[in-house]
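In: this is a predicted model, with the sequence first.
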Amino acid sequence: GAEHLARIHGTEEDRVNCPFYFKIGACRHGDRCSRLHNKPVFSQTILVSHMYQNPIAQVIAQNGDPASLDQRQVDEDFEDFYEEVFEELCKFGKLEELNICDNLGDHLVGNVYAKYEDEEHAAAAQKSLYGRFYAGRPLVCEFSPVTDFREARCRQFDEGTCNRGGYCNFMHIKTVSRSMQRELERMFNRGRRDKSRSPSRSRSRSRSASRGRERHGRGHSRSRSGSHDAPKGESSRRKGSRSRSPSPAKKDRRSRSRSHSPRSPARGSKRDTPRTEGGVVEKKD
């Protein structure tokens, strides 16, 4: 009956719905799968397919040797990518999780999963990313059924014992350091607090200015209005101090990773698509 169907939904016993799509949000059979892929019309989680350009996958595609890669450079480039994506996606709301697959299989390679605190935030992100480009490639963004990543991730990979390698059908989630994760979360929380406080500060300044004009007349109001230029500068300086200043080591890492990045065009070359500072570009005309 209905109770039995509900119990087996998304499990291996379910002969109608694909358990891998239900748990992972992707299936190696794709459209050829014999079971249904029930794509949600809304979700807390969005999937941006193949957004991360896995350097190992790129080397393998060119019949190269992955062992030739500089792992330190790979990790530094990944941190830059993670930071770009985190900052872009946080514009739409608070992220509960940002998971990027390190798998090599066609259905999982480079997949970016972003789980928001609220479905409305996920919907805003999905709508905004639709039709945009990253590294010259169109972004394919859709809602994902995955909301519990404990079922999606490979436990053996997390323990360092997965013998299936990059072609495992469960998520091999590539992580950044805990210190970087905390830094990004602090930056988001600080930005949200500043955003919520700024309207009240401007209202209080305008009220004090109007009271000053009423009490002291036009001449004094001119001097007061002139003094209001200082908080603007102070505010901009404060804003500048709030922005994260990377350490000299990180600045050096950034300059090296940018110079080696495949997204940076050679001098005099012509971009196929315009790019914003954050890496995610606007829609083509």
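Out: Good, I have the coordinates.
In: CA only for contacts and neighbour counts going forward, please
Out: Fine.
In: how about the helices of the stretch 51-200 of the chain, start to end?
Out: Listed in chain order, the helices of the stretch 51-200 of the chain (DSSP state H, counting those that start in this stretch) span residues 55-61, 71-89, 119-129, 149-152, 155-158, 178-227.
In: got CSV for these, with distance to Pro248 and mean neighbour count too?
Out: Output for the helices of the stretch 51-200 of the chain, formatted as CSV (distance: least, CA to CA, whole Å; neighbours: other CA atoms under 10 Å):
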stretch, distance to Pro248, mean neighbour count
helix 55-61, 26, 15
helix 71-89, 14, 17
helix 119-129, 33, 19
helix 149-152, 36, 15
helix 155-158, 32, 15
helix 178-227, 15, 13
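In: closest to Leu36 out of those helices?
Out: Closest approach to Leu36 among those (CA to CA): helix 149-152, 18.0 Å.
In: take a look at this one as well, against the first:
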Amino acid sequence: MAEHLASIFGTEKDRVNCPFYFKIGACRHGDRCSRLHTKPTISPTLVLSNMYQRPDMMTPGVDPQGQPLDPKKIQSHFEDFYEDMFQELSKYGDIQCLNICDNLADHMVGNVYIQFREEDQAMNALQNLMGRSYEGRPIIADFSPVTDFREATCRQYEENVCNRGGYCNFMHLKKISRELRQQLFRRVGGMAGVEAEATALLAVIMTSAVVVPGEEWKKQESEGKKKQESVRESSAERRAKIELWNKEREEADSAIDNSSKIDDVNRGHQRNDSPSNVKKPNPSEEENGNYDF
């Protein structure tokens, strides 16, 4: 029973724990959810709830005064906020990833997720964020159960085909420019930046066809063995053995011929020296082998 409960924990089959909270760290039902939202006591991931305030929160692409906003300005505003968060949070540990939701639903709008390399680094960051504020708004930080953002992210959003828009229940993670990512992770993140790039490269490798090094080595080893076998087949030693076999065969054939000639001569002598009245063997005796030459 315990194994069964462990196998379905955090899935749709789990009637006790909320799968959305387990995967995403947030649920649209909030405290009214019929399933449990079990907050972790320790985790490498922190969530800063409703931290990012979009300039077009009321209506996408439009400011609070109803004026249209340039998408470049919206992106610039977001990247300024991202850089502020990264530089501050990197003081407490090595950041593996920093994700900010682009969703519009109340339980996910502006949520900031920070995953550190170690759990004690996340604990250090949480302790230092307690009681602080950003632009006059208090920071609401807590441990998050999210550890695998691939399970929490909306794949349709990444392909620009999500029909739920900003009210999707999976994470719509807003992207920063490649230049800013390289700048932050290389300058501030140190080894964390290297690992983040390695993680991104690994994700690309996992979704593409690659040659497995072990299989390539096996192929080379097999080809090497074939080459060695071909060398042995054409070596001087092999040719010498063939010559020896031919010579032995010729000598054996020659010995058989000489033996046949000697037998013929002996038979001729016996016929000449034997008296004429020697009884010839009868055919039946020849068949039975009861005679001597």
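Out: Yep, it's here. Everything numeric in this text was worked out from a predicted model, so none of it was measured.
In: tell me how they score on TM after superposing.
Out: Comparison of the two superposed chains (TM-score structural alignment, normalised by the length of the first structure) gives a TM-score of 0.64, and 191 aligned residues with a CA RMSD of 2.1 Å.
In: on that earlier part again, okay, the helices of the stretch 51-200 of the first structure in TSV with distance to His107 of the first structure next?
Out: As requested, those are exported to TSV (distance: least, CA to CA, whole Å):
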stretch	distance to His107 of the first structure
helix 55-61	13
helix 71-89	20
helix 119-129	20
helix 149-152	14
helix 155-158	18
helix 178-227	27
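In: out of those, nearest to Glu3 of the first structure?
Out: Across the helices of the stretch 51-200 of the first structure, Glu3 of the first structure has its closest neighbour in helix 149-152 (22.0 Å, CA to CA).
In: how far apart are that closest one and its match in the second structure?
Out: The superposed helix 149-152 of the first structure is, by mean CA distance after the TM-score superposition for the first structure, a mean 0.4 Å from where its aligned residues fall in the second structure.
In: same for that helix, what does it pack against?
Out: Contacts defined by 3 or more CA pairs under 8 Å, 6 or more residues apart in numbering; DSSP states H and E place helix 149-152 of the first structure against helix 19-24.
In: quick check: buried residues in the helix or strand following the helix it packs on?
Out: Sequence order places strand 45-49 as the next helix or strand after helix 19-24 of the first structure, per DSSP states H and E. Within strand 45-49 of the first structure, the residues that count as buried by 16 or more other CA atoms under 10 Å are 45-49.
In: what does Cys18 of the second structure align to in the first structure?
Out: Aligned counterpart of Cys18 of the second structure in the first structure: Cys18 (TM-score structural alignment).
In: what sits against that match?
Out: 10-11, 33, 35-37 (CA atoms under 8 Å, 6 or more residues apart in numbering).
In: now the residues you listed in a markdown table, with distance to Lys94 of the first structure and neighbour count?
Out: Compiled in a markdown table, these are given as follows (distance: CA to CA, whole Å; neighbours: other CA atoms under 10 Å):
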| residue | distance to Lys94 of the first structure | neighbour count |
| --- | --- | --- |
| Gly10 | 28 | 18 |
| Thr11 | 31 | 14 |
| Cys33 | 34 | 13 |
| Arg35 | 34 | 16 |
| Leu36 | 31 | 15 |
| His37 | 28 | 20 |
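In: mind picking the two most distant members of the residues you listed?
Out: Pairwise distances across those peak at 15.2 Å for Thr11 and Cys33 (criterion: CA to CA).
In: what sits closest to Thr153 of the second structure if chain neighbours are left out?
Out: Nearest in space to Thr153 of the second structure, with sequence neighbours left out and distances taken as CA to CA, 6 or more residues apart in numbering, is Met171 at 4.6 Å.
In: correct me if wrong: the one you found contacts Ala105.
Out: No: between Met171 of the second structure and Ala105 there is no contact under CA atoms under 8 Å: 10.6 Å.
In: more neighbours: those two, which one.
Out: Per other CA atoms under 10 Å, whichever of Met171 of the second structure and Ala105 has more neighbours is Met171, with 27 against 14.
In: please determine how far the more buried one is located from Glu3 of the second structure.
Out: Distance of Met171 of the second structure to Glu3 of the second structure, computed by CA to CA, to the nearest Å: 30 Å.
In: circling back: make a markdown table out of the buried residues of strand 45-49 of the first structure and add distance to Arg150 of the first structure.
Out: Shown next, in a markdown table, are the buried residues of strand 45-49 of the first structure (distance: CA to CA, whole Å):
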| residue | distance to Arg150 of the first structure |
| --- | --- |
| Thr45 | 14 |
| Ile46 | 17 |
| Leu47 | 16 |
| Val48 | 19 |
| Ser49 | 20 |
